[in-house]
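> Got a predicted structure plus its sequence, pasted below:
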Amino acid sequence: MIADDELAALVRPDSVNKRVYTDPAIFALEMERIYGRAWIYVGHDSQVPNTGDYHTTRLGDQDVVMVRAADGAVKVLYNRCPHKGAKLVSEGDGCAGKFFRCPYHAWTFKLDGTHLGAPMRDGFEGTAYDPTNPQFSMAPVARVDSYRGFVFASQSAEGPSLRDFLGGVASSIDNLCDRSPVGEVEVVGGVFRVLQESNWKVFYENLHDTMHARVTHESSFRAARDEAAAIGEMPFELLIQDGNGEPYTFWEKLELRAYRGGHGYMEGIFDPGAATRDPVARAHFECLSEAVGEERAREVLGMNRHNTILYGSGSPHNVFQQFRVIRPLAVDRTLIEIQLFRCKGAPDAVFDRALTYANLINSPSSNVMPDDVELYRRCQQGNNTRGGEWVSLHRYAGTDRMLPDGAVSTNGTSELPMRNQFAAWREYMLADVPGEAAHAAA
């Protein structure tokens, strides 16, 4: 066991020790103290629309299943049969029907996990087997709650409410849903999966790392510009790749906002005024205006956020209706799942555009994602050498402005988001009360 004072010494106000990325013992503690305490995104309730529908995923190192129970409620259960410990359902989505049935010895369970039956019950007479004893049921995760259809679970019976946990980034979920004329979104289609040979925290840091874009993604934005020059226009498919090539002066002007618990958002990099010019965005604006009025439609579509961080869960993207779910597998293995959402009632072209964005920017075969994956891998490899002990977070350290609802950067190239994430990491790893992560030091 790593002592608390040893853990505390790994995080400084302007740097962190490389062990936080490379030490398997620290990773094991993270699964217990972060993923065992925080509210973690499980899935969207649209993934389990009917009774018996289920969606499998992980809470840290724990396999769980989200299911629509007979009473219509969404439950989250550990994916384990209490008899021999077998996983009850395989990975992915499906329908259990009226009950779960273990494929090993046919023990059955109600959709809320309660023990239903076992074959040849006579063999249990005179033993401690008791179908009413929770020991013989599927175990539920301690707490489950949802926010506008987004289902979260916490393995701790104590801690802040989901709404308190989300804090200021709840507004990003609100905006994603409010882009629908009926205020609802649904997961549509399959899921992109990217396996990264790197620690889970590297992905969170990169989401708001504005200094890397024009360097790491130089090949893709230059190719986009060359193609645009050849055809004489910059269509959407090229525009979204060209965005990474903006000069440093552009990135310096963006707002970075950090909230307690490691959450935050980055101001959008695409022009929100396109709502009245681009044909797809204009159709979306007109449709939304009919439902909520022009003023409200402009407010909703004008919220310009590129990436939001829900620490421990991943990153929803408002404009292009997706959620990059971040699942740690090992100290040097991370699975990214990209879910796509349809804004109910919005023109089909809005979802088509989101699908195009995901394919060209986030998919395993995109022109952009492989750049990031390669650099994440190099970070993991470099931090396993004897070339140094500390990772720098010095950029604009000490200049962040503290506001009542969070911190904001004085420069869009600041490493405020990384410092904020590690302030939360330190609190989770040391705190007695789950989720009581503090703001990053200004």
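Thanks, I have the structure now.
> Going by C-alpha atoms from here, please, whenever you check contacts or count neighbours.
Noted.
> can you pull the contacts of E337?
E337 sits next to 191-194, 323-327 when contact means C-alpha atoms under 8 Å, 6 or more residues apart in numbering.
> Quick one: buried ones out of these?
If you count burial by 16 or more other C-alpha atoms under 10 Å, the buried members of those come out as 192-194, 323-327.
> In strands only, show me those residues.
Secondary structure from DSSP state E places 192-194, 323-327 of the buried ones among the contacts of E337 in strands.
> D178: which of these is nearest?
The closest of those to D178 turns out to be F323 (C-alpha to C-alpha; 15.6 Å).
> give the contact list for the residue nearest to the closest one when sequence neighbours are not counted.
Spatial nearest neighbour of F323, excluding adjacent residues (C-alpha to C-alpha, 6 or more residues apart in numbering): P316 at 4.1 Å. Applying C-alpha under 8 Å, 6+ apart, we find P316 in contact with 172-173, 307-310, 322-324.
> Next, the buried residues of whichever helix or strand S220 is part of.
Applying DSSP states H and E as the criterion places S220 in helix 218-231. The neighbour-count check on helix 218-231 (16+ other C-alpha under 10 Å) flags 218, 220-222, 224-225, 228 as buried.
> likewise stretch 191-209?
For stretch 191-209, burial by neighbour count (16+ other C-alpha under 10 Å) applies to 192-194, 196-209.
> Cross-reference those with the strands and report the matches.
Members of the buried residues of stretch 191-209 lying in strands (criterion: DSSP E): 192-194, 196.
> Export these as CSV, with columns for distance to D348.
Putting these into CSV (distance: C-alpha to C-alpha, whole Å) gives the following:
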residue, distance to D348
F192, 20
R193, 24
V194, 26
Q196, 32
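> putting a second one here so we can go through both:
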Amino acid sequence: MIPSNQDIAALVRGDSVHKSVYTDPVLFQLEMERIYGQAWIYVGHDSQVKNVGDYHTTRLGDQDVIMVRGANKQVNVLYNRCPHKGAKLVADGDGNVGKFFRCPYHAWTFRLDGEHLSAPLKSGFEGTCYDPRHPDFQMVSVARVESYRGFVFASQAAHGPDLKTFLGGVISSIDNLCDRSPVGEVEVAGGVFRVMQRSNWKVFYENLHDTMHARVTHESSFEAARSEASAIGEMPFELLIMDGNGEPYDFWEKLELRAYHNGHGYMEGIFDPAAATRDPVSRAHFQALSEAHGEDRAREILGMNRHNTVIYGSGSPHTVFQQFRVIRPVSVDRTLVEIQTFRLKGAPDEVFDRALTYANVINSPSSNVMPDDVEVYARCQEGNLTRGGDWISMHRYAGSDTELPDGAVSTNGTSELPMRNQFAAWKHFMTATLIAKESTHAA
């Protein structure tokens, strides 16, 4: 039975949520319709489809879609379905289809914008209602597609706020990622990592700004980094980025957590940007930016120090280390995470090499850090299936957040403001006909 809006709203309190939001398959299906069927969702970067006919497949919630470069050089987003028998037109992944799509089942063809091109043995359609111009015989485009600085988003809803309005203040993280390039452009490069997690998609978003977990969950990795640094007499970059999780609680308490409407936000960076300018890679990066924009602007760009940004429903850009962790729900207890790494056009090669190192050491399936998170996410999923209690606590510093016109900011870096903000957005999307507007942490 589909729950009423009132029943759904009752699952989210100002300081806690009911465990069924992570475990109920009916709620998951409603999320696919009401969140992923409405919000702007990141599809991919236009550098993944550089040439006419290049395509990249992905998902908008539970819908398989194709991002493709059209004949007019525009990026199209189409549902991955032939209107004849419903076969997926292209296999999952990336490639080039040439000048048109050709179905592998009966060879129906379609232009790169989805327009029906031809079908074999047209004589067989004489006297029928077959009309290649009719919508029933076209590939279907996703309702709305917009791009911001090369980042392509799509919404399955025909109406609603435009992309910039939806992103709000969090758009500044995309700007900073691109501005770190001396020419203001980035491209996906170096391959991607994919990790299938045995947990609900919302757990990952919460953990991105959960500063209380770092020194507990990642104890084994930062202790190993410190032990190795002691043995070799120095703390190289590969160990430093693991050691960062071991900072004491008073360090995390001083960080800023910023929440924006629609569930977005960011966490202040944990690596000192001033200290980073003393290493050779950062100095070379600063020099390249200074030559392009002057030293003051270069300091401003590199001084924006953010660790994880949350674009709710899409994933998490990391501006300093040039990544986008794309978060794709698969089922109520399975989530696919794809880690894309970006090259800053015009920046020294060493800057990209550093980004690849960070991706391998911190985010890869074989790293010493990622498996810690994946394990506790799975334990949360399993624990919430027991009869050991019904409510998930989000009480830390509840009621103390500083309200702002576009969201809120934490008064303490260990606040659970980001989680409360995300569930305010969740409740709004899931009960849109009931609740027109929410504050960032109201019940």
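Yep, that arrived. Note that the coordinates shown come from a computational prediction; the quantities given were computed from them, not determined experimentally.
> re earlier: list just the nearest of the buried ones among the contacts of E337 of structure 1 to H439 of structure 1.
Among these, and counting by C-alpha to C-alpha, the member closest to H439 of structure 1 is I326, at 22.2 Å.
> can you pull the contacts of that closest one?
Contacts here follow C-alpha under 8 Å, 6+ apart; on that basis I326 of structure 1 touches 200, 312-315, 334-337.
> Take the residues you listed and keep only those in helices.
W200 (DSSP state H).
> Can you pick out the most distant pair from the contacts of I326 of structure 1?
Using C-alpha to C-alpha, the two most remote members of the contacts of I326 of structure 1 are S315 and T334, lying 14.3 Å apart.
> the more surrounded of the two?
S315 (24 against 21; other C-alpha atoms under 10 Å).
> Distance check, that one against Y204 of structure 1.
To Y204 of structure 1, S315 of structure 1 is 8 Å away according to C-alpha to C-alpha, to the nearest Å.
> got any residues that touch both of those two?
Between them, S315 of structure 1 and Y204 share these contacting residues under C-alpha under 8 Å, 6+ apart: I309.
> List the buried residues in stretch 301-308 of structure 2.
By neighbour count, with 16+ other C-alpha under 10 Å as the criterion, the buried positions of stretch 301-308 of structure 2 are 301-302, 304-308.
> Pick the one among those closest to G44 of structure 2.
Nearest to G44 of structure 2 among these, with distances taken as C-alpha to C-alpha, is N308, at 18.4 Å.
> how about V65 of structure 1, what's its match in structure 2?
Taking TM-score structural alignment for the superposition, V65 of structure 1 sits opposite I66 in structure 2.
> okay but F342 of structure 2 is in contact with V188, surely?
Yes: with contact defined as C-alpha atoms under 8 Å, F342 of structure 2 and V188 form a contacting pair (4.5 Å).
> neighbour count winner among the two?
Remark: of F342 of structure 2 and V188, F342 carries more neighbours, 25 against 19, as counted by other C-alpha under 10 Å.
> check contacts around N420 of structure 1.
258-260, 262-263, 439-441.
> Next, work out how far apart it and Y35 of structure 1 are.
For N420 of structure 1, the distance to Y35 of structure 1 equals 18 Å [C-alpha to C-alpha].
> mean offset of the helix or strand that comes right after the helix holding S220 of structure 1 relative to structure 2 (after superposition)
Once helix 218-231 of structure 1 ends, the next helix or strand along the chain (criterion: DSSP H and E) is helix 236-242. For helix 236-242 of structure 1, the mean deviation from structure 2 after alignment is 0.1 Å (mean C-alpha distance after the TM-score superposition for structure 1).
> I'd guessed Q63 of structure 2 sits against V77; true?
No: if you go by C-alpha under 8 Å, Q63 of structure 2 and V77 don't touch, sitting 11.6 Å apart.
> tell me which of the ones in strands among the buried ones among the contacts of E337 of structure 1 is nearest to Q47 of structure 1?
Nearest member of those to Q47 of structure 1, counting by C-alpha to C-alpha, is F323, at 13.5 Å.
> how close does the closest one get to D332 of structure 1?
Distance from F323 of structure 1 to D332 of structure 1, counting by C-alpha to C-alpha: 22 Å.
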